[in-house]
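Asks: next comes the sequence, and after it the predicted model I'd like to discuss.
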Amino acid sequence: MKTLENILNVHSIESFGTHDGPGIRMVIFLQGCKLKCQYCHNPDTIDTHGGKEYHIEDLVQRALKMKSYFGEKGGVTVSGGEPLLQAHNLIPFFKRLKEEGIHTNIDTNGRMLNHPTIELLDNYADLVMLDIKHMTEEGFQRITGKRNKETTFNFAKHREASGKKMWLRYVLIPEITNTPELLHQLGQYFKDYQTIEQIELQPYHKLGIHKWDALGWEYELKDARENTTEELENASKILSNYFKKVKIN
């Protein structure tokens, strides 16, 4: 029976993802996000009214067909958009995945920490990949269009207190997020966290500009450049002083 509680609003599904968590993964991109990040390469996931409805059990069965490919490390990652906008419905979905012995992961901007989110995080999410947008309030507002970067850091504090695994993600934009000062600030803030297994650095690219154009939206980072190899290596070296593992995607 189809009810609002057992439906997820999905933008797209990737069957054999290798960049959204450990191992081979089924990656479900949910529709809808409250942020409008300047570098978003999937701006078509932002509108909460788009997407396609999927019954939770249909998604579980789809994951079960892939289970043999997951191996010991793989599983299901829910990304977006912002998946925690649908946290209430993710609870029964992740609960079913856990019943089937499938590893669960959430890729989130950490802007929500309400009761459904806390239940999901504490009981059903094996891993959280947390996107750190910027280390200053001014920079956060410029990139996301929203205020209050502290919500993401409060989310990280909750995850750390739970003792459950977390990865960080950070987009490197020359002169905007990729400066030595900001990288040291990032490292200093998280250096004592015990739950962080690694930080993933996402080199800035412009692969999503055509999607912004198709939506009739202005892409504000047209003048931003991509990182040089040396800049990526220097960022990795700085953060290696603070994190167990630094990975450049």
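Replies: Sure, I can see it. Numbering: from 1, shown residues only.

Asks: going forward, measure contacts between C-alpha atoms and count neighbours the same way
Replies: Will do.

Asks: please, which helix or strand holds the spatially closest residue to Asp20 that is not a sequence neighbour?
Replies: What sits nearest to Asp20 in space, not counting adjacent residues and going by C-alpha to C-alpha, 6 or more residues apart in numbering, is Thr77, at 6.6 Å. In the assignment (DSSP states H and E), Thr77 maps to strand 75-79.

Asks: okay, now the one to match up with it:
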Amino acid sequence: MQRGKIHSIESMGLVDGPGIRSVLFLQGCGLRCKYCHNPDTWQLHGGKEIGVDEIMKKLRRFQPYFGDTGGVTCSGGEPLLQIEFVTELFRECKKENISTCLDTAGYGFGNYQELLEVTDLVLFDVKHYLAEEYTALTGGDFSVTTEFLNAVRKSQTSLWIRHVVVPNITDSEAHIKGLGGYIKAIPNVKRVELLPYHTLGMEKYSVMGVDYPLKDTPPMCKEKTKQLQKLILDSIS
């Protein structure tokens, strides 16, 4: 069986998909988002190597808590960097009626279709909807995440969209309306959630000896985020 590099496991998470879920934070990410709060997940060679069979044993123990809506979520890092592992894990979960959720920025490579066939829900982290701004914010290639999104469209897998609102970067009404137009063109979106930028991960950069790109950016106002949440929902309705 496949073995994966796991940063950490949250036994019963409440914010990474519907219901109560066991959340696997996988090691490795090809993006360097300016507001990333998990820089300790960047390197693929970190974390603990765990086999699918061992994880399934853990999930069986937690399964009574999942109820009708909970299950397992693979997050990161970027779980698509370990796509063979996640695909095998989700395949085993489906055999035992455990709901599967993929929390991703869509930045990986591999057989997306095989993975999406055993994925019940995708939490898709939209970094930016414009290619040039996407690269400036993440250091990544917008075409890579677009390819993944096209695979999700083809598979018709249900999507929850998430987007981090950062002061002076992604918090303008014009940006939110543009994001709404981008989302409106995606047919299988079930939910859209704006997340306020926070600074809780800054200490990790200090410990790692890495400069934090947004050290002068304050946390996003939660009340303004609520106003923008209403704006985007109005723009896609």
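Replies: Structure's in. What do you need? Quick caveat, the model's predicted, so the values are computed rather than measured.

Asks: how many neighbours does the residue nearest to Asp20 of the first structure have?
Replies: When neighbours are counted by other C-alpha atoms under 10 Å, Thr77 of the first structure registers 27.

Asks: from memory it sits against Leu97, does it?
Replies: No. At 11.0 Å, Thr77 of the first structure does not count as touching Leu97 under the criterion of C-alpha atoms under 8 Å.

Asks: got the contact list for Ser158 of the second structure?
Replies: When contacts are counted by C-alpha atoms under 8 Å, 6 or more residues apart in numbering, Ser158 of the second structure touches 120-122, 188-190.

Asks: can you give me the strands in the first structure?
Replies: For the first structure, the strands defined by DSSP state E cover 7-17, 25-30, 52-55, 75-79, 103-108, 127-132, 166-172, 196-203, 246-248.

Asks: so how far does the second one sit from its counterpart in the second structure?
Replies: Following superposition, strand 25-30 of the first structure is found to deviate from the second structure by 0.3 Å on average (mean C-alpha distance after the TM-score superposition for the first structure).

Asks: same question for the first one.
Replies: Following the fit onto the second structure, the mean deviation recorded for strand 7-17 of the first structure is 0.5 Å by mean C-alpha distance after the TM-score superposition for the first structure.

Asks: still on that earlier bit, so where is the strand holding Thr77 of the first structure in the second structure?
Replies: Under TM-score structural alignment, the counterpart of strand 75-79 of the first structure in the second structure spans residues 71-75.

Asks: same question for that stretch: list its buried residues.
Replies: For stretch 71-75 of the second structure, a neighbour-count test (16 or more other C-alpha atoms under 10 Å) marks 71-75 as buried.

Asks: same question for stretch 52-68 of the second structure.
Replies: 52, 56, 59, 62-63, 65-66.

Asks: do stretch 155-173 of the second structure as well
Replies: Buried residues in stretch 155-173 of the second structure, defined by neighbour count with 16+ other C-alpha under 10 Å: 155, 157-166, 170-171.

Asks: for stretch 23-38 of the first structure, same thing?
Replies: Applying a neighbour-count criterion of 16+ other C-alpha under 10 Å, the buried positions in stretch 23-38 of the first structure are 23-35, 37-38.

Asks: from these, which single one is nearest Tyr219 of the first structure?
Replies: Ranked by distance to Tyr219 of the first structure (C-alpha to C-alpha), those are led by Gln38 at 6.9 Å.

Asks: aligned partner of that closest one in the second structure?
Replies: Under the alignment defined by TM-score structural alignment, Gln38 of the first structure corresponds to Lys34 in the second structure.

Asks: same question for Lys95 of the first structure.
Replies: The equivalent of Lys95 of the first structure in the second structure is Arg91 (alignment by TM-score structural alignment).

Asks: contacts only, for the residue nearest to that match when sequence neighbours are not counted.
Replies: Leaving aside its sequence neighbours, Arg91 of the second structure sits nearest to Val118 (C-alpha to C-alpha, 6+ apart; 5.8 Å). Counting by C-alpha under 8 Å, 6+ apart, Val118 of the second structure touches 87, 90-91, 94, 100.

Asks: anything in contact with each of Thr77 and Leu97 of the first structure?
Replies: Jointly contacting Thr77 of the first structure and Leu97 under the rule C-alpha under 8 Å, 6+ apart are Thr104.

Asks: need the counterpart of Leu186 of the first structure in the second structure.
Replies: Using TM-score structural alignment as the criterion, Leu186 of the first structure maps onto Leu179 of the second structure.

Asks: give me the number of residues near that match?
Replies: Using other C-alpha under 10 Å: Leu179 of the second structure sits among 20 other residues.

Asks: same question for Trp217 of the first structure.
Replies: Using other C-alpha under 10 Å, Trp217 of the first structure has 12 other residues around it.

Asks: residue in the first structure paired with Gly51 of the second structure?
Replies: Under the alignment (TM-score structural alignment), Gly51 of the second structure pairs with His55 of the first structure.

Asks: counterpart of Leu159 of the second structure in the first structure?
Replies: By TM-score structural alignment, Leu159 of the second structure lines up with Met166.

Asks: and that match, how far from Leu84 of the first structure?
Replies: 16 Å (C-alpha to C-alpha, to the nearest Å).

Asks: what of Asn241 of the first structure?
Replies: 31 Å.
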